[in-house]
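Colleague: Below is the sequence, then the predicted model.
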Amino acid sequence: MYLCAGAVEIGLEQVESPPHRPDPALSRAFDSPNGNDAFAYPGKAEWGLCAWWRQGGEEMSADDTGECYDAVVLAGGRARRLGGADKPMVSVGGMSLLDRALQACGGAGRTMVVGPHRATVRPVHHVQESPVRGGPLAALAAGVRWVRAPFVVVLAADLPFVRQETVTELLRQAAGSGTEGAVMLETQGRDNPLFAAYRTAAVRRGLALALARHGVLTGLPIRVLTHSLVLRYVPDIGGVSIDCDTWEVVALARAILKPDAG
């Protein structure tokens, strides 16, 4: 079995487990490279979200999310409906869509941006799936490889209205009893798995299962993962789920999010 740094193509010649019980070694391929357990975050073990989650709490304040979650922001793709433009760098309200996503998950302990190296509003870890543009599931796996926290927030870099409050609510819902993640519902009622918070261990297990079943992650839809998870769905309030898939939506977002004058 092999794993290239920052890549997700893992050789399967040593995988002998049946599809529904992936080889534990294969699952560990998605663990943090420094060997930390998915539920261990050095120095943050007994406070904030970690403490609340371990104690089975029912309420969590915005300040409690702390550094017990990491973030993976997906900033690749071809943006065909935008004519091939570099969508994460499209400016809305005086800020790129990528920076808006980074601002919303600013409480993350560490943030992985999957895609080409770009200037960002705050420090991040730049990673890339292999092959490049291998699809959202491959990109997620490349980012999750570096996650150390018990929860991971996943955001696409095309969400102009995403806010820290929304991320906090997703984390609160994801930490609920018997739940492995919380996914935002779009205004049409369709869930968006790339606007979500998940338990890191559940994502790693699901990625290993998908890899064991399909042999590769490249080209697979993200729902191959989410169909194996127990999820809660968070209704959209105020249109935060709108994504900039067309120039018409970009124009609408720009009209709403005008930069502050002066």
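Modeller: Yep, that arrived.
Colleague: C-alpha only now, for contacts and for neighbours.
Modeller: Fine.
Colleague: Now do the same contact list for residue 222.
Modeller: 136-137, 193 (C-alpha atoms under 8 Å, 6 or more residues apart in numbering).
Colleague: can you do 6 Å?
Modeller: Going by C-alpha atoms under 6 Å, 6 or more residues apart in numbering, residue 222 touches 136-137.
Colleague: ok, now residue 113?
Modeller: So residue 113 contacts 72-73, 126 (C-alpha under 6 Å, 6+ apart).
Colleague: likewise residue 76?
Modeller: Neighbour list for residue 76: residue 115 [criterion: C-alpha under 6 Å, 6+ apart].
Colleague: And it, how close does it get to residue 220?
Modeller: Plainly put, residue 76 is 15 Å away from residue 220 if you go by C-alpha to C-alpha, to the nearest Å.
Colleague: Put this next to the previous one:
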Amino acid sequence: MPVDYDAVILSGGEGRRFGGGDKPGALVGGVPLIVRVAGAVADAGRLVVVGPARDDLPGAVFVREEPRGGGPVPALRAGLEEVRSPAVALLAADLPFLTAGVIDGLRRHDRAVLVDRDGRDQWLTGVWPADALREALAAYRGASLRGLLEPLAAVRVPVPDDWFDCDTPQDLAHARKIVEES
């Protein structure tokens, strides 16, 4: 598959359910969550991180949303300004088991989003045409990422068996246990 995509990782959230702190920097198997996510898109033309600059992601482009803490829609808007490729992988920074294979599976489609085992679209794990996102953002006045992305009619790709995100300290503990046992 040719490298024709950039990746945008949203990492500037407050992590309220996580108890605050540096959720993207939380370690799983000795590796920060955000570094694990970046590893899944190592073949992206450009890695754009919306959030505080990090020393553990050399070569990444760091931007901040306005207003800071404004949520995923302003964060996507800020990140998309740095995208140069025709497609973009839009990702959360808290996906401990995201792999290049999952990204490749999403990239087989023009627009794709992962769907969890409960049938919920995981809007922060998808691949989109960059221009379609720009057009949608230009017309959108809401604050919901779902409200922005759902009308773009993505292919819904089921999550792999070992997929989940780390929203809570319990999720992080579970991810660490999986890595320790493997």
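Modeller: Nice, I can see it. As the structure is a computational prediction, the values presented were derived from the model and not from experiment.
Colleague: For the longest strand belonging to structure 2, name the packing helices and strands.
Modeller: As assigned by DSSP state E, the longest strand anywhere in structure 2 is strand 121-129. In terms of contacts (3 or more C-alpha pairs under 6 Å, 6 or more residues apart in numbering; DSSP states H and E), strand 121-129 of structure 2 is packed against strand 87-92, strand 112-115.
Colleague: Just the ones of the contacts of residue 113 of structure 1 in strands?
Modeller: Among these, the ones falling in strands (DSSP E) are 72-73, 126.
Colleague: Select from those the one having the most neighbours.
Modeller: In terms of neighbours by other C-alpha atoms under 10 Å, those top out with residue 72 at 33 neighbours.
Colleague: rewinding a little: now that we have the helices and strands packed on strand 121-129 of structure 2, can you turn them into a markdown table and tack on mean neighbour count and distance to residue 77 of structure 2?
Modeller: Shown next, in a markdown table, are these (neighbours: other C-alpha atoms under 10 Å; distance: least, C-alpha to C-alpha, whole Å):
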| stretch | mean neighbour count | distance to residue 77 of structure 2 |
| --- | --- | --- |
| strand 87-92 | 25 | 11 |
| strand 112-115 | 24 | 18 |
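Colleague: mind putting those strands in JSON lines, distance to residue 3 of structure 2 included?
Modeller: Below are these laid out as JSON lines (distance: least, C-alpha to C-alpha, whole Å):
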{"stretch": "strand 87-92", "distance to residue 3 of structure 2": "10"}
{"stretch": "strand 112-115", "distance to residue 3 of structure 2": "17"}
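Colleague: Now the contacts of residue 113 of structure 1 in a markdown table, please, with extra columns for distance to residue 158 of structure 1.
Modeller: What follows is the contacts of residue 113 of structure 1, written out as a markdown table (distance: C-alpha to C-alpha, whole Å):
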| residue | distance to residue 158 of structure 1 |
| --- | --- |
| 72 | 13 |
| 73 | 10 |
| 126 | 17 |
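Colleague: which among the residues you listed gets closest to residue 252 of structure 1?
Modeller: Distance to residue 252 of structure 1 across those (C-alpha to C-alpha) is lowest for residue 73, with 22.8 Å.
Colleague: The equivalent of the closest one over in structure 2 and residue 80 of structure 2, how far apart?
Modeller: The alignment partner of residue 73 of structure 1 in structure 2, by TM-score structural alignment, is residue 9. Distance of residue 9 of structure 2 to residue 80 of structure 2, given as C-alpha to C-alpha: 10 Å.
Colleague: for residue 17 of structure 2, same thing?
Modeller: Residue 17 of structure 2 is 26 Å from residue 80 of structure 2, where distance means C-alpha to C-alpha.
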